[in-house]
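Peer 1: Kindly return the folded structure for what I paste below:
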Amino acid sequence: MSHHITRAVTQDEIAAYKQAGVVLLKGILSLESVNSLRRSIDLTVNKLDDSPSGYDFTKVLKATAANDVDQLRAMSDGQYDLEAIMDYVKSTGKPLLADEDSEARQGAYFIDTGVAARLDSYRQLCTHGALPEIAGELLQSGTVRFFGDQVFVKEPNTPGKTAFHQDATYFEIEGEQCCVMWVPADPVTLETGAMMYVRGSHRDGTLYKPNVFISQAPLPGSEGVDLPDIENNLDDYDIVHFDVEPGDVLVHHYRTIHGTGGNQSRYQVRRAASIRYCGDDIRFKERPWAPAQLHHTGRLNTGDPLSGTDFPVVWERAPSDAVAASAAPGAALGQLAGSQAA
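Peer 2: Predicted coordinates for the structure are as follows:
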């Protein structure tokens, strides 16, 4: 299956990505790519119990609230020791995050990591065609390497929020040229859990402590600046969100702070993939607290360029394009029109 880009990335979109740290690329994926993504996500959810990195966060929230140690222990044989993490979260006094009236809503919040390593059709989407080409244009890099992926599903009536966070300190890398693509398989609005971004939060280089996604509590042993309480002070920040449709792609810099609410819709599921790419300047950086990547086959040392089968080159700039890119003038900020204050 081929995954061709449906239109070129514009200079205004490149400028918006650089300045705001996030850009919406409307209608840039083909229907073929969207349908492939939907099939991949549905298959991933159906096989979630077979994945060492797959979790139903709604079950985690419920087990923690009920102090169901046996259930947490049963879910702790994969990527995370959930029993230990939830004990730690309780010790911090930080609440678990959920929308209001969560008791009345029972939808599930699924997440899985490293799906591309197990599912060939999904890996094809991640490593060939449109998405790597988009990364090459936005990163302005000579080469692009695939860095990783996650799949997120929030069913209708799912109260679980995703805490505001910064991807950079979950990733064992350093440098500037890393982008994260949020690719929806369904229409997404604020009601169903649209992504919210703190515009320009990538620019000063601050690295914030990573949290446990369903709470503001930082990961045990993590380093960085404490992230402020954005959830309860949205008006104090320059927050933008975008209503998106299948075929759209949201792309943010890996230091851009972002988060989401639950899915308050009664009927609309919210399926999406987070796919990550790195450019030439990225180097490996060991972070002992970073979530284990159980699908990786090797290990790099701090300072090493990305290499090997875990981080394949998925796009290379033609020599003539490289000359043109270096000579291209700056463009006015665009593509932020139509974004809405959250």
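
Peer 1: Only C-alpha atoms from now on, for both contacts and neighbour counts.
Peer 2: Fine.

Peer 1: Before we go further, Ala324 is sitting in a helix, right?
Peer 2: Yes - assigned with DSSP: H, G, I helix; E, B strand; the rest coil, Ala324 falls within a helix.

Peer 1: any idea how far Ala16 is from it?
Peer 2: Separation of Ala324 from Ala16 (Cα to Cα, to the nearest Å): 19 Å.

Peer 1: Please say which of these two ends up with more neighbours.
Peer 2: Using other Cα atoms under 10 Å as the criterion, Ala324 and Ala16 rank with Ala16 on top: 22 against 10.

Peer 1: Can you classify that one as helix, strand or coil?
Peer 2: Three-state assignment for Ala16 (three-state DSSP): helix.

Peer 1: Check Leu125 too.
Peer 2: Look at Leu125: counting by three-state DSSP, its state is helix.

Peer 1: Identify the residue nearest it in space, chain neighbours excluded?
Peer 2: Once flanking residues are discounted, Leu125 sits nearest to His3: 6.5 Å by Cα to Cα, 6 or more residues apart in numbering.

Peer 1: The one you found: neighbour count?
Peer 2: 20.

Peer 1: pretty sure it contacts Glu32?
Peer 2: Yes - His3 is within contact range of Glu32, at 7.2 Å (criterion: Cα atoms under 8 Å).

Peer 1: before we move on, back to that, and the residue nearest to Leu125, which helix or strand is it part of?
Peer 2: Using DSSP states H and E, no element contains His3; it sits outside every helix and strand.

Peer 1: List the contacts of it.
Peer 2: Residues near His3 by Cα atoms under 8 Å, 6 or more residues apart in numbering: Leu29, Ser30, Glu32, Ser33, Leu125, His128, Gly129, Ala130.

Peer 1: Among those residues, name the buried ones.
Peer 2: Among those, the ones that count as buried by 16 or more other Cα atoms under 10 Å are Leu29, Ser30, Ser33, Leu125, His128, Gly129, Ala130.

Peer 1: Is it correct that the second one is in contact with Ile5?
Peer 2: When you say that, I think you mean Ser30. Yes - contact criterion Cα under 8 Å: Ser30 and Ile5 qualify, at 7.0 Å.

Peer 1: one more to line up against the first:
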Amino acid sequence: MPNHITRAVTQDEIAAYKQAGVVLLKGILSLDTVNSLRRSIDHVVNTLDDSPSGYDFTKILRATARNDFDQLRAMSDGQYDLEAIMDYVKSTGKPLLADDNSDAREGAYFIDTGIAAKLNSYRELCVKGALPEIAGQLLRSETVRFFGDQVFVKEPNTPGKTAFHQDATYFEIEGEQCCVMWVPADPVTLENGAMMYVRGSHRDGTLYKPNVFISQAPLPGSEGADLPDIENNLDDYDIVHFDVEPGDLLVHHYRTIHGTGGNQSRYQVRRAASIRYCGDDIRFKERPWAPQQLHHTYRLNTGDPLSGPDFPVVWERHAPELMPGAMAAEAATGQLSGTRAA
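Peer 2: From the prediction side, this is the model:
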């Protein structure tokens, strides 16, 4: 199986995830896995115009800045009513977020959702092998269910930032056992848009209003605490970022606050997938403001455990045959060993 784990998750890494709300797992994914991810992301970009959940956030930024509501209306036939949302953003007085000198920068910021529901090779990556096994180790759950996915691409010279936010209130779930895996397909540094996390921000249980990603303005009708202005006060927070290489994996708790800058590099694209997994204690929680999941096949009720084809079981602790190679053998002997992440 090409989608395999290259080493075990260590006890120190499990502890870091629990305490900091984020952990870097160095060199844990195989080259075959990374290459499969790259091919999938490139397919997503090449077919973005055909996806009802695919967007170029750079175009949205520029159309909003120009008050070009005709263009926003033309892009509003899918997951979001962009005309209404960006009109609301304007009414809040919250600025659009972009790096300095953005007028001369032409790179695109692409996003698409629900790739696993429409691209078989990408679904294999999500539901078999390395990623579900890693989720099982970090969540300390008896079972792991696939929850969802997105793809993010920031081309070189992309001005658009991703506002600091908390995933939990975009998701229609509640509980503790949900992790988000950020899987890079390219080398990533602060220059081209490294992920930045507020360490420990998951621990007090606070739920914050979700925002529109390219502004701190909250989604219309959303509930929760107001997220502070982290972008303009970085020194006031315990923020950590990670330079990563293909084969590395970042995993954060779904309440951990995080964001990114634009891609200020001249040549290096930043391609990555965000893949989400849930453990035993997660229950469905209706949030009317949450982004529509157009690929879902049916609707759960608040309080229901996750179930059905939208949320398949992808790993079970007492099923070694689901585990790849060396990890299955180590699980059978109750041992975990490996290289500590830097």
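
Peer 1: And the TM-score between them?
Peer 2: The TM-score (TM-score structural alignment, normalised by the length of structure 1) is 0.94; 329 aligned residues with a Cα RMSD of 1.7 Å.

Peer 1: got the contacts of His3 of structure 1 as TSV, with secondary structure and distance to Ser307 of structure 1 columns?
Peer 2: Compiled in TSV, those are given as follows (DSSP: H, G, I helix; E, B strand; the rest coil; distance: Cα to Cα, whole Å):
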residue	secondary structure	distance to Ser307 of structure 1
Leu29	strand	28
Ser30	coil	30
Glu32	helix	30
Ser33	helix	27
Leu125	helix	20
His128	coil	18
Gly129	coil	20
Ala130	helix	22
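
Peer 1: The residue nearest to Leu125 of structure 1 matches what in structure 2?
Peer 2: Using TM-score structural alignment, the equivalent of His3 of structure 1 in structure 2 is Asn3.

Peer 1: Let me see the contact set for Val60 of structure 1.
Peer 2: Leu72, Leu82.

Peer 1: wait, is it part of a helix?
Peer 2: Yes - counting by three-state DSSP, Val60 of structure 1 falls inside a helix.

Peer 1: sec struct for Gly308 of structure 1, please.
Peer 2: Under three-state DSSP, Gly308 of structure 1 comes out as coil.

Peer 1: which residue lines up with it in structure 2?
Peer 2: Using TM-score structural alignment, the equivalent of Gly308 of structure 1 in structure 2 is Gly308.

Peer 1: List the buried residues for stretch 288-305 of structure 2?
Peer 2: Judged by neighbour count using 16+ other Cα under 10 Å, the buried positions of stretch 288-305 of structure 2 are Trp289, Ala290.

Peer 1: measure it end to end?
Peer 2: Start and end residues of stretch 288-305 of structure 2 are separated by 18 Å (Cα to Cα).

Peer 1: mind checking how far that stretch is from the chain centre?
Peer 2: 18 Å (Cα atoms, centre = their mean, to the nearest Å).

Peer 1: likewise stretch 103-110 of structure 2?
Peer 2: Worked out by Cα atoms, centre = their mean, stretch 103-110 of structure 2 lies 21 Å from the chain centre.

Peer 1: For that stretch, list every residue counted as buried.
Peer 2: For stretch 103-110 of structure 2, the neighbour count (16+ other Cα under 10 Å) marks Arg105, Gly107, Ala108, Tyr109, Phe110 as buried.

Peer 1: and the third one, what pairs with it in structure 1?
Peer 2: Under the alignment defined by TM-score structural alignment, Ala108 of structure 2 is paired with Ala108 of structure 1.

Peer 1: surely its match meets Thr58?
Peer 2: Yes - Ala108 of structure 1 is in contact with Thr58 according to Cα under 8 Å; the separation is 5.3 Å.

Peer 1: Overlap in contacts, those two.
Peer 2: Shared contacts of Ala108 of structure 1 and Thr58 (Cα under 8 Å, 6+ apart): Thr158.

Peer 1: list the contacts for Gly136 of structure 2?
Peer 2: Under the criterion of Cα under 8 Å, 6+ apart, the contact list for Gly136 of structure 2 reads Glu142, Thr143, Val144, Gly279, Trp315, Glu316, Arg317.

Peer 1: out of those, which are inside strands?
Peer 2: The strands, defined by DSSP state E, take in Thr143, Val144, Trp315, Glu316 from the contacts of Gly136 of structure 2.

Peer 1: Quick check: nearest residue in space to Leu131 of structure 2, chain neighbours excluded?
Peer 2: Closest residue in space to Leu131 of structure 2, ignoring its immediate chain neighbours: Leu125 at 7.4 Å, by Cα to Cα, 6+ apart.

Peer 1: Look at the residue nearest in space to the middle of structure 1 and give its secondary structure.
Peer 2: Geometric centre of structure 1, nearest residue: Ser274, 4.0 Å, by Cα atoms, centre = their mean. Using three-state DSSP, the structure places Ser274 of structure 1 in strand.

Peer 1: Equivalent analysis for the one 3 residues further on, please.
Peer 2: Secondary structure state of Tyr277 of structure 1, per three-state DSSP, is strand.

Peer 1: Isn't it up against Cys179?
Peer 2: Yes - Tyr277 of structure 1 is within contact range of Cys179, at 5.6 Å (criterion: Cα under 8 Å).

Peer 1: Next, show the common contact partners of the two.
Peer 2: Common neighbours of Tyr277 of structure 1 and Cys179 are listed as Ala135 (criterion: Cα under 8 Å, 6+ apart).

Peer 1: Spell out the residue ranges of the helices in the stretch 51-200 of structure 2.
Peer 2: 57-65, 69-74, 82-92, 120-127, 130-139 (DSSP state H, counting those that start in this stretch).

Peer 1: Export those as CSV, with columns for distance to Arg38 of structure 2.
Peer 2: Below are these laid out as CSV (distance: least, Cα to Cα, whole Å):
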stretch, distance to Arg38 of structure 2
helix 57-65, 20
helix 69-74, 29
helix 82-92, 29
helix 120-127, 10
helix 130-139, 16
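
Peer 1: out of the ones you listed, nearest to Ala290 of structure 2?
Peer 2: Among the helices of the stretch 51-200 of structure 2, the nearest to Ala290 of structure 2 by Cα to Cα is helix 82-92 (12.9 Å).

Peer 1: Only the buried residues of that closest one, if you could.
Peer 2: If you call a residue buried by 16+ other Cα under 10 Å, then helix 82-92 of structure 2 has these buried ones: Leu82, Glu83, Ile85, Met86, Tyr88, Val89, Lys90.

Peer 1: on that earlier part again, in terms of contact, does the residue nearest to the centre of structure 1 touch Gln150 like I think?
Peer 2: Yes - the criterion here is Cα under 8 Å, and Ser274 of structure 1 meets it with Gln150 at 5.1 Å.
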